[in-house]
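# My questions are about this predicted structure, shown below with the sequence.
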Amino acid sequence: MFDIDLPWWEFVVRGVMIYIALLVMMRVSGKRTVGQFTPFDLLVVMLLSESVSAGLTGGDDSVAGGLIVVVTLVALNVAIAFITARSSKAADFVEGTAVLLGRDGKIFKHVLRRNHVAEGDMEQALREHDCPLGKMKYAFLEADGKITILQN
């Protein structure tokens, strides 16, 4: 139960590699993927976690190996939070920045497409903010995937 099949440091290396790979994939997938989970997105996240589990432990089923991976992932998460709180460049890379989707009643459709935002989502955000298109001053896609509308 507590005997590990691999050297302890291999669990750490595996955890770091998979953490970084998943972080990069989440950034590449776009803000909307992170901001609004559909049932399909939830399924993908569940499958991702299952697919990387063997890679994290290298087939080791010991409690100690699992705990080493958990400690590594939590430590990485704390380290990333520490770094992004102190460096705006790191925060921009890890968390992203807001993107201007529209201004003065005009929606930038090419920006919507580039950021994987459906026009229906933009229209929904306008309704949620009780803002007719003509009164929209700015529309932003925030780093967390939400759409913010500022009115005249």
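Yep, that arrived. In this text, all values refer to a predicted model and were calculated from it rather than measured experimentally.
# CA only for contacts and neighbour counts going forward, please
Noted.
# Can you mark which positions in the biggest helix by length in the chain are buried?
Determined from DSSP state H, the single longest helix within the chain is helix 63-86. With burial defined by 16 or more other CA atoms under 10 Å, the residues of helix 63-86 counted as buried are G65, G66, I68, V69, V70, T72, L73, L76, T84.
# do stretch 93-111 as well
Judged by neighbour count using 16+ other CA under 10 Å, the buried positions of stretch 93-111 are V94, E95, G96, A98, V99, L100, L101, G102, R103, G105, I107.
# A further structure is provided below for comparison with the first:
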Amino acid sequence: MSDLFVLQTPLFELVFRAAVIYFFLLLAMRLIGRHEFGQLTPFDLILLLIISESIAEALTAGDDSLLAGLVSASTLLLLSVLVSLGQYKSQRIRNIVSPGALKVIEDGKVIEKSLRRELMTYDDLVERLRARGIGGIEEVRIAYIESDGDISALTYRETDRRRAAAAEEEKKTE
């Protein structure tokens, strides 16, 4: 019982290991892309569980004391708070940690370059719009993939559609 609170690994090493793993995962999630984590599929959940299991040993350096786990968890939580605080106070940190919104539809037309950048298929985009109650791409005035991977979209109102159709007809007659 007394071994539960005796560190087998130096405190600094535990903190350092947790920090390295935290920033590695932060970078990996940034590089993977926001669309991957907008909706957690069963595959994504399995992947997250496997990742957490694969880094558990590296996190505590094989130290299975309760204190080592508490130090590692506390370090990760502290880093999370510090990164959040950094994002709040600094635009530069916010840009590094959280990507800005990425426009994927404008005036009812898909921006293919944006889809490629996020490794999102046309079908994925349409499915996510349907989940928002939007029947098709042509109904969307503008849509973004937000930093959390969610899709936000503004649709045309009926009067906007009529106005756009009239403007299109006017261009054809000129």
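Received, thanks. The structure presented is a predicted model; accordingly, all values stated were derived computationally and were not measured.
# Let me see the TM-score of these two.
TM-score of the superposed chains, computed with TM-score structural alignment, normalised by the length of the first structure, equals 0.93; 152 aligned residues with a CA RMSD of 1.3 Å.
# quick revisit: mind putting the buried residues of stretch 93-111 of the first structure into JSON lines with secondary structure?
Formatted as JSON lines, those follow (DSSP: H, G, I helix; E, B strand; the rest coil):
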{"residue": "V94", "secondary structure": "helix"}
{"residue": "E95", "secondary structure": "helix"}
{"residue": "G96", "secondary structure": "coil"}
{"residue": "A98", "secondary structure": "coil"}
{"residue": "V99", "secondary structure": "strand"}
{"residue": "L100", "secondary structure": "strand"}
{"residue": "L101", "secondary structure": "strand"}
{"residue": "G102", "secondary structure": "strand"}
{"residue": "R103", "secondary structure": "strand"}
{"residue": "G105", "secondary structure": "coil"}
{"residue": "I107", "secondary structure": "strand"}
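# which two in these are spaced the farthest apart?
V94 and G105 (30.8 Å; CA to CA).
# ok so, going back, rebuild the buried residues of helix 63-86 of the first structure as a markdown table, extending it with distance to F140 of the first structure.
Output for these, formatted as a markdown table (distance: CA to CA, whole Å):
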| residue | distance to F140 of the first structure |
| --- | --- |
| G65 | 44 |
| G66 | 41 |
| I68 | 40 |
| V69 | 37 |
| V70 | 36 |
| T72 | 35 |
| L73 | 32 |
| L76 | 30 |
| T84 | 22 |
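# what do we get in the first structure for G33 of the second structure?
Superposed on the first structure with TM-score structural alignment, G33 of the second structure falls opposite G30.
# Which parts of the first structure are helices?
Under DSSP H, the first structure gives helices at 8-29, 31-35, 39-57, 63-86, 88-95, 109-114, 119-128.
# is it possible to export those to TSV including distance to Q151 of the first structure?
Listed next are the helices of the first structure as TSV, based on distance: least, CA to CA, whole Å:
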stretch	distance to Q151 of the first structure
helix 8-29	29
helix 31-35	22
helix 39-57	31
helix 63-86	30
helix 88-95	26
helix 109-114	19
helix 119-128	10
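# Figure out which of these is closest to G145 of the first structure.
Per CA to CA, nearest to G145 of the first structure of these: helix 31-35, 3.7 Å.
# Just the buried residues of that closest one, please?
K31, R32, T33, V34.
# superposed on the second structure, where does the longest helix of the first structure end up, distance-wise?
Its aligned residues in the second structure lie a mean 0.9 Å from helix 63-86 of the first structure after superposition (mean CA distance after the TM-score superposition for the first structure).
# which residues are contacting that helix?
1-4, 8, 11-12, 15-16, 19, 56-57, 90-91, 94 (CA atoms under 8 Å, 6 or more residues apart in numbering).
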